[in-house]
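> For reference, the sequence and a predicted model appear below.
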Amino acid sequence: MDLTLSHAAGRTDVPLIEQTIGAFFDAMAARHPQREALVSVHQGRRYTYAALAAEVDRLASALLGLGLQPGDRIGIWSHNNVEWVLMQLATAKVGLVLVNINPAYRTAELEYALNKVGCKALVSMATFKTSDYLGMLRELAPEVATCAPGALQSARLPALRTVAWIDVAGEGTEQPGMQRFSALLASGQVGDPRVAQAAAGLTANDPINIQFTSGTTGFPKGATLTHRNILNNGFFIGECMKLTPDDRLCIPVPLYHCFGMVLGNLACFTHGSTIVYPSDAFDPLAVLQTVQAEKCTGLHGVPTMFIAELDHPRFKEFDLHTLRTGIMAGSPCPVEVMKRVQADMHMGEVTIAYGMTETSPVSCQSSTDTPLDKRVSTVGLVQPHLEVKIVNPETGATVPRGERGEFCTKGYSVMHGYWGDPAKTQEAIDADGWMHTGDLATMDDEGYVNIVGRIKDMVIRGGENIYPREIEEFLYRMPQVQDVQVVGVPDQKYGEELCAWVIVKPGQSLDEDAVRAFCKGQIAHYKVPRYIRFVDAFPMTVTGKIQKFKIRDAMKDQLGLAEAKTA
């Protein structure tokens, strides 16, 4: 390999895992039966590895009892809880494909997601704060109120047959046409021979998980991942953190993202470590309380989470000396925040990880012994059994080290494909197996990678990846809108905020409140533009191409951010 070029390969001395998630987890539970596997603080529930393995078997049996077969898709629409991790492991054990649905999704996004992949069953929260999840389901499928549980026939959700809602056993009113999760779980049997029979027919290369990523056009694409993809990624992530069975990892990041379910759950399960959920959704005080009470040794978070914890008015009340490691990822990690996490939270071995959902997700990561200057200024080195290169976006040629180009990755972590979209899969993964990320990066002489921007216009707001085209497509539905362009502008709290420039149709009128009202309840809150401006025209080239960078620069001027203009 020419070390003058931006191309690097990971070490291969530790072999890849070729088991399924279910087989690997069962073996880990057999080795550490009495070690604590899972603590859900907000639910007041604790499980040893042996106890969790039994509940996973019971749920796997119950899911087969619904008539589901290996390869069928089942959605999970929930914040972090015991039920989520049971679903993650039980579906994998019998070859069902778990479909992660963002709790911020509203009716239009939910309808799209369920129908795109043909979900036959859905497990959902009932409510959370002001969100009525079962109410949204009834809006899409009013037939559920009059059907027998498991026998839904919906015009708008034609594949969906079963809805189970996550309950506290014995509490809450019944939901017509829907089954309690506690009752579903109780219907299964530990030792059901059907579970072993289904598991015996699986391979590590079978698709096991679908995660929706915002696309550059229209609604999100379903990145389809296999046992081999995410089990190995979780293992090598844990290796970078030097996880052992004595570690207790606090996971406030969402499970519907790879961050929670792979960098969190699977990193722990592949090392016999303990998972600790401090709350259902992020709460900085709950994190601080949990780290102290549960003596956590690791903590994950996006930069905004760590900032919220560090700046909490009660921060100094808590003893965080048990912390050692964790991961900061999800959006660019400010150097000063990284330094504060190391010093004030005692996380001297915190690491930074970089990747994308389509690569399971991590391609590069710093380790606990990465030199401090590299740990705060780069995303580390290529992970084991992977290759990375940085190429000229126009020619595809690998650029010299130190030069900017598109980051590409290859190896076991590259997704199975986009569900039902072979053309989009071929656009993303070239004939030689390289995943083209669309991110701009550099590689230094030692192989450390730095992510410096994005080729396309993806916006990262508080760790959420948002593609402006998706928002534009939605706003085009407004009858008053003639044209719309969405960009990201810098924001101190979230990294970036969305801004929409709108051209109103002649003879029509529109204001900011009307646009936000149109979005409410239809798209996730973080996709609703914070800034809305009404204009007569967009800046364009002589050939009619819209110049988004000029829109961003104009907004930076308006917002007093002129010094941060696009170069």
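Done, it's in.
> C-alpha only now, for contacts and for neighbours.
Fine.
> quick one: buried residues of the longest helix anywhere in the chain?
With secondary structure taken from DSSP state H, the chain has its longest helix at helix 49-65. Of the residues in helix 49-65, those buried by neighbour count under the rule 16 or more other CA atoms under 10 Å are 49-64.
> neighbouring contacts of it?
In this structure, residues lying in contact with helix 49-65 by CA atoms under 8 Å, 6 or more residues apart in numbering are 25-26, 28-30, 32-38, 86-87, 89-91, 93-94, 184-192, 194-195.
> Return the distance of that helix from the chain's centre.
Average the C-alpha atoms of helix 49-65, do the same for its chain, and the two points are 25 Å apart (CA atoms, centre = their mean, to the nearest Å).
> Starting from it, tell me the next helix or strand along the chain.
Next in sequence after helix 49-65, counting helices and strands by DSSP states H and E, comes strand 73-77.
> Now do the very next helix or strand once past that next one: everything it contacts.
Sequence order places helix 82-94 as the next helix or strand after strand 73-77, per DSSP H and E. Among residues not part of helix 82-94, those counted as contacts by CA under 8 Å, 6+ apart are 20-23, 38, 40, 45, 52, 55-57, 59-60, 63, 70, 76, 78, 97-98, 166, 195-196, 198-199, 202, 208, 227, 255, 265.
> okay, pairing it with this:
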Amino acid sequence: METRNGSAASAVPAQPSYASGTSEVALLGDTIGTNLDRTAARFGERDALVEFATGRRWTYREFVADVDALALGLLDAGLGKGDRVGIWAPNRAEWTLVQYATAKIGAILVNINPSYRVHELEFVLNQSGIRMLVSAQRFKTSDYVTMVEQVRPQSPALERVVFLDTAEWEALLQPDGDARRLAEAQAGLSADDPINIQYTSGTTGFPKGATLSHHNILNNGFFVGELCGYTEIDRVAIVPPFYHCFGMVMGNLACTTHGSAMVVPSEGFDPATALSAVATERCTSLYGVPTMFIAELDLPDFDSYDLSSLRTGIMAGSPCPTEVMKQVIDRMGMAEVAICYGMTETSPVSTQTRADDSLDRRVSTVGRVGPHLEVKIVDPSTGLTVPVGEPGELCTRGYSVMLGYWQQPDATAEVIDAARWMHTGDLAAMDSSGYVSITGRIKDMIIRGGENLYPREIEEFLYTHPDILDAQVIGVPDPRYGEELMAWVRLREGAGEMTAETLREFCSGRLAHHKIPRYVHVVDEFPMTVTGKVRKVEMREEAKKLLDLG
């Protein structure tokens, strides 16, 4: 084609892989405590929290009363704005009370994974400087009391440990302080204050503490709830753990910003209890990673549960198989079920499918950008936005991006650039309608059953084994968890036999169970590039043959 003067017309520029989430609903400017007070003022007699396994339940009026009592108890204990309070417990009502009570006084809640062992607990206590730890006494096979006793001598910042179900915990809920102190404490808070530290597995050894503000997580929970259509009549079965954003933000905060009920089926995931909670409490929404939904659908008596109250829910954590999504919609009645994508560092959700999206959209993409957020796909080598349809690194920007990694400015600068874009490390592509598909991972992150695991952290621990000279950890395909861990190890001269069983014995009690490699392969050397880098791609292909994984 030529213009009138005979010169060739310039080609139409390609549409960039960029999208921004417009919304007629404004961002919330509240702190978490103030927002909870507003909700309780509107819906005081409606259910706020139901602990299904024990039958305990709170209306919003009762819930705020207990939150305020605990907040005053924390103030009486000498805690206040900026102090770190750790919570180490499975999903139970007290976890939620601590979440909101710390927010009321401006203390920073530090989430501790219930499956942590001594090795990880000691690191988190010291890296975040926790002054008070609120802990369960035990969970499953974990004896928290014994583990806390082991680490206390090495944790100088830790002044006080309060175990649940003790007189000391009950005393915290019956404070002597003047209620006006709490109002004064709340009045001195800003929505931009840090309020939560969540540890993510580190690519360079130990975990990093993603530091999140009231503004970060309150708004993320609110807009996730908005896209799920929550109101005060909704009842959400929160199956994922509270220590992760899925439970405490997408679950708890999505509910309390809308006056919905938080229904906690059990301390840890049990498929039968989850469905019983939905049926008995008439839940309208059910959460989980795909493996949880698979386990629920696989129950022999699945058809005996009355799930007719369900209309929506959220599946996140790892890709959802098409057949599972079909069954969730058809057999569970969750016609409006959503897929969410995000990371702890972004509070967590960046993209989400909508209620009217097709089945294909919900299984082949992670939806579109959320309200008041931006996403783009960039060339990892240049940082330039790629055209629609081309793969690159997914970046996100907006209210959800964390304040930074706790006391790790260099690590923060590696992932948040000067323009405040969070570089996710995930490879993705965007279509012309703004739907995002995750196509891979730039780094070697392994997703096992919805848990993000980084090989370097596990490798660092394996180096402490007296017989291991070198170790490399990779992910291999697994039909149940998506991926499983495999360790390739080089042994010291004269070392004894190394098997998966002997390695598990070494790791047990010292490393969280989901980080313990399922497979072990002993080698004399690793496949290397000419520049001396380990070729994990080659190792993964070889592992499939060794394990006959196809």
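Received, thanks. Keep in mind it's a predicted model, so treat the numbers as computed, not measured.
> TM-score for these two?
Superposed pair, TM-score by TM-score structural alignment, normalised by the length of structure 2: 0.96. Supporting alignment: 538 aligned residues with a CA RMSD of 1.3 Å.
> coming back round to it: quick one: which of the buried residues of helix 49-65 of structure 1 is nearest to residue 161 of structure 1?
For residue 161 of structure 1, the nearest member of those is residue 63. The distance, counting by CA to CA, is 12.5 Å.
> circling back to that earlier point, if you look at the contacts of helix 49-65 of structure 1, which of them are in strands?
Among the contacts of helix 49-65 of structure 1, the subset assigned to strands under DSSP state E consists of 36, 37, 38.
> separation between residue 332 of structure 1 and residue 259 of structure 1?
The span separating residue 332 of structure 1 from residue 259 of structure 1 equals 14 Å under the rule CA to CA, to the nearest Å.
> And residue 509 of structure 1, by the same measure?
Residue 509 of structure 1 sits 43 Å away from residue 259 of structure 1, going by CA to CA.
> Could you check which of these two has the larger neighbour count?
Regarding residue 509 of structure 1 and residue 259, a neighbour count based on other CA atoms under 10 Å identifies residue 259 as having more, with 29 against 10.
> The more buried one: what secondary structure?
helix (DSSP: H, G, I helix; E, B strand; the rest coil).
> What does it correspond to in structure 2?
For residue 259 of structure 1, the aligned position in structure 2 is residue 246, judged by TM-score structural alignment.
> Skip the chain neighbours and tell me the closest residue to its match.
For residue 246 of structure 2, the nearest residue in space outside its immediate sequence neighbours is residue 240; the separation is 6.3 Å by CA to CA, 6 or more residues apart in numbering.
> which residues touch residue 247 of structure 1?
With CA under 8 Å, 6+ apart as the criterion, the residues that contact residue 247 of structure 1 are 273, 274, 296, 297, 298.
> if I look at it, how far off is residue 133 of structure 1?
For residue 247 of structure 1, the distance to residue 133 of structure 1 (CA to CA) stands at 35 Å.
> ok, now residue 77 of structure 1?
When CA to CA is the yardstick, residue 77 of structure 1 and residue 133 of structure 1 sit 8 Å from each other.
> same question, residue 411 of structure 1
As for residue 411 of structure 1, its distance to residue 133 of structure 1 is 38 Å (criterion: CA to CA).
> ditto for residue 140 of structure 1
Using CA to CA, one obtains 11 Å as the distance from residue 140 of structure 1 to residue 133 of structure 1.
> Who has more neighbours out of the two?
In this comparison of residue 140 of structure 1 against residue 133, neighbours counted by other CA under 10 Å, the higher total goes to residue 133 at 21 against 18.
> Could you find the counterpart of the more buried one in structure 2?
In structure 2, the residue equivalent to residue 133 of structure 1 is residue 144, according to TM-score structural alignment.
> what's the answer for residue 414 of structure 1, then?
Here residue 414 of structure 1 is matched to residue 401 in structure 2, going by TM-score structural alignment.
> got it, and residue 305 of structure 1?
Aligned partner of residue 305 of structure 1 by TM-score structural alignment: residue 292.
> cool, and residue 91 of structure 1?
Aligning on TM-score structural alignment places residue 91 of structure 1 opposite residue 102 in structure 2.
> just residue 25 of structure 1 next, same as before
For residue 25 of structure 1, the aligned position in structure 2 is residue 36, judged by TM-score structural alignment.
> so how far is residue 433 of structure 2 from the match of residue 259 of structure 1?
Distance of residue 246 of structure 2 to residue 433 of structure 2, computed by CA to CA: 26 Å.
> cool, and residue 154 of structure 2?
Computed as CA to CA, the residue 154 of structure 2 to residue 433 of structure 2 distance reads 53 Å.
> Over to residue 251 of structure 2?
Between residue 251 of structure 2 and residue 433 of structure 2 the computed distance is 28 Å (CA to CA).
> For those two, indicate the residue with more neighbours.
A direct count of neighbours by other CA under 10 Å for residue 251 of structure 2 and residue 433 places residue 251 higher, at 29 against 10.
> Give the full set of residues in contact with the nearest residue to that one once chain neighbours are set aside.
By the measure of CA to CA, 6+ apart, the closest residue to residue 251 of structure 2 outside its immediate chain neighbours is residue 238, 5.9 Å from it. By CA under 8 Å, 6+ apart, residue 238 of structure 2 lies in contact with 247, 251, 252, 262, 263, 264, 265, 286, 287, 288.
> now residue 76 of structure 1
Residue 76 of structure 1 makes contact with 84, 87, 98, 99, 100, 101, 122, 123, 124, according to CA under 8 Å, 6+ apart.
> Alright, I will stop here.
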